[in-house]
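K.L.:
Sequence unavailable; structure follows:
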């Protein structure tokens, strides 16, 4: 069964980030440690290039992300959280199987995108691999530039973006809304981006600017910024998939006021 999707104005992209900050500042160090833990697990395949480790880390990703979301939910409720809370989804009976299945879908899509990438950028790879040490660097760069096709780049960016959008809300839908149909959850996630393009574009634009601003500092500020982004995104999920019945007794003006409380309380009370 599909959950109802609600739409919001562009300004709510800012409100969700404000809500993320409100939750984050309750226990900033814990949320930062959770984010660092997720990054470390994500880097393991590069440190230890082993197929089994790569698959294990890829499949663990959804569990750790919803563990972070669940910690944010507990913090919204005024509960104290700890780093170990990020591992709780691994022991969530009745939900972990669907998370595992979602991880398999993500792994499959990543493999397909990898094949597409190798096919699209094969001329660039060949130009890099086949140059001789005697060649002038300028001529090598010219060969690489000539091999680059902007249409191929555009195709890959579109496919990568669609994959990210398909899984973005599918993950919390599978865990918090207990949707067992992975493909249906992915379709709903894509619909969210279609109907809420304005606030999510504002949200993503602000995040992109913050990431660019952190580049001169070796991206160190991301340890502070990204936990807020994670929480803000989860707040957007709470808002977009909130039960419509929670607003049935409100007038339109009261409903807008109720929605504005997201940025003040750090929680969307459905």
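P.N.:
All right, it came through fine. Keep in mind the model is a prediction, meaning the values are calculated, not measured.
K.L.:
C-alpha from now on. contacts and neighbour counts both.
P.N.:
Fine.
K.L.:
who's in contact with residue 100?
P.N.:
59, 62 (CA atoms under 8 Å, 6 or more residues apart in numbering).
K.L.:
Over to residue 184?
P.N.:
Residue 184 makes contact with residue 2, according to CA under 8 Å, 6+ apart.
K.L.:
Quick check: it vs residue 104, distance?
P.N.:
In this view, residue 184 and residue 104 are 15 Å apart by CA to CA, to the nearest Å.
K.L.:
got it, and residue 85?
P.N.:
Separation of residue 85 from residue 104 (CA to CA) stands at 23 Å.
K.L.:
Ignoring the adjacent residues along the chain, who's closest to the residue nearest to the spatial centre of the chain?
P.N.:
The chain has residue 168 as the residue nearest its centroid, 5.2 Å off, counting by CA atoms, centre = their mean. Leaving aside its sequence neighbours, residue 168 sits nearest to residue 189 (CA to CA, 6 or more residues apart in numbering; 6.5 Å).
K.L.:
roughly how far apart are residue 91 and residue 227?
P.N.:
23 Å.
K.L.:
Alongside the first one, take a look at this:
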């Protein structure tokens, strides 16, 4: 069997405490190029804020987001290889033609998947203003939000690093990885919330460091789930 196919099929089930190592390793990577990591995340944040001003800008952001995200992830991999990175690397994937079709299809699927979320959010806002929130509506929203997150959480990384072009295979792999590792991801989410509270206490200044570190740590979870860099010292189960 071809080695590439084997890598694409393997999804690693990691213990819950693996989330702790993601953060510690992310901090070490961040320290190698703090200004570059901060600049990249700040750029994405500004784009997200600008996109709120008009629906067309929002659509454009969704279309370019996979390319920028892949560029950010590419920079993390280079840091793991002890190589230098710069801000321009974030835009390097735009010139890699073989990913364009896949990323555009992912962006389109993301737009379609978010339509129900927008409708449910509008309904919740109306109910909140009327002070008559229906628990069933809130439950549907949480369930839909969780499903969309799991479908697209690792989609860009799967398409770029595993060179998977089939949309269904990408989304299924992302969903499976999240489902099998819900414990580790839940712990990671709890730690992210705790760090977010620290950012609030420091009047937002800590977010300059916290957000990039969390973004790096999340990519490291992809590396762990899809066995890109096996760590023999960490117990885990490999599944297909």
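P.N.:
Nice, I can see it. From a predicted model like this one, the values you see are computed outputs, not experimental measurements.
K.L.:
TM-score of the superposed pair?
P.N.:
These two chains, once laid on top of each other, score a TM-score of 0.88 by TM-score structural alignment, normalised by the length of the second structure; 229 aligned residues with a CA RMSD of 2.0 Å.
K.L.:
follow-up on the earlier one: who has more neighbours, residue 91 and residue 227 of the first structure?
P.N.:
Neighbours were tallied for residue 91 of the first structure and for residue 227 using other CA atoms under 10 Å; the higher tally belongs to residue 227 (26 against 10).
K.L.:
thinking again about what came up before, aligned to the residue nearest to the centre of the first structure, what sits in the second structure?
P.N.:
When the second structure is aligned by TM-score structural alignment, residue 168 of the first structure is paired with residue 153.
K.L.:
before we move on, what about residue 233 of the first structure?
P.N.:
That one, residue 233 of the first structure, aligns with residue 218 by TM-score structural alignment.
K.L.:
Give me the neighbour count for that match.
P.N.:
22.
K.L.:
That one: what's it in contact with?
P.N.:
By CA under 8 Å, 6+ apart, the residues touching residue 218 of the second structure are residue 22.
K.L.:
repeat for the one 4 residues further on
P.N.:
Residues near residue 222 of the second structure by CA under 8 Å, 6+ apart: 154, 157.
K.L.:
Wait, a strand at it?
P.N.:
No. Residue 222 of the second structure sits outside any strand when classified using DSSP: H, G, I helix; E, B strand; the rest coil, being helix.
K.L.:
Name the nearest residue to residue 9 of the first structure, sequence neighbours excluded.
P.N.:
residue 199 (5.9 Å).
K.L.:
And for residue 211 of the second structure?
P.N.:
Closest residue in space to residue 211 of the second structure, ignoring its immediate chain neighbours: residue 41 at 7.4 Å, by CA to CA, 6+ apart.
K.L.:
what's the counterpart of that neighbour in the first structure?
P.N.:
By TM-score structural alignment, residue 41 of the second structure lines up with residue 35.
K.L.:
Surely that match touches residue 225?
P.N.:
No. Residue 35 of the first structure lies out of contact with residue 225 (CA atoms under 8 Å); the separation is 10.0 Å.
K.L.:
what helix or strand is the match of residue 233 of the first structure on?
P.N.:
Using DSSP states H and E, residue 218 of the second structure sits within helix 207-225.
K.L.:
Have a look at how far, on average, that helix is from the first structure.
P.N.:
Following superposition, helix 207-225 of the second structure is found to deviate from the first structure by 1.2 Å on average (mean CA distance after the TM-score superposition for the first structure).
K.L.:
helix or strand right after that helix?
P.N.:
Using DSSP H and E, the helix or strand that directly follows helix 207-225 of the second structure along the chain is strand 237-239.
K.L.:
Which neighbouring elements make contact with that following strand?
P.N.:
Other helices and strands packing on strand 237-239 of the second structure, by 3 or more CA pairs under 8 Å, 6 or more residues apart in numbering; DSSP states H and E, are strand 11-13.
K.L.:
What is the corresponding segment of the first structure for the strand it packs on?
P.N.:
Aligning strand 11-13 of the second structure against the first structure (TM-score structural alignment) gives residues 5-7.
K.L.:
Please list the residues outside that stretch that contact it.
P.N.:
192, 195, 196, 239, 240, 241, 242.
K.L.:
can you do 10 Å?
P.N.:
Stretch 5-7 of the first structure has contacts (CA atoms under 10 Å, 6 or more residues apart in numbering) with 188-189, 191-199, 237, 239-244.
K.L.:
For it, what is the distance to the chain centroid?
P.N.:
The chain centre lies 19 Å from the centre of stretch 5-7 of the first structure; the measure is CA atoms, centre = their mean, to the nearest Å.
K.L.:
swap in stretch 52-60 of the second structure?
P.N.:
For stretch 52-60 of the second structure, the distance to the chain centre is 20 Å (CA atoms, centre = their mean).
K.L.:
And stretch 148-158 of the first structure, by the same measure?
P.N.:
From the chain centre to the centre of stretch 148-158 of the first structure is a distance of 22 Å (CA atoms, centre = their mean).
K.L.:
Pull out the buried residues from it.
P.N.:
148, 156 (16 or more other CA atoms under 10 Å).
K.L.:
Regarding the match of residue 41 of the second structure, what is its secondary structure?
P.N.:
What three-state DSSP gives for residue 35 of the first structure is helix.
K.L.:
residue contacts, it?
P.N.:
Counted by CA under 10 Å, 6+ apart, residue 35 of the first structure has contacts 29, 64-65, 68, 83, 86, 222-228, 230.
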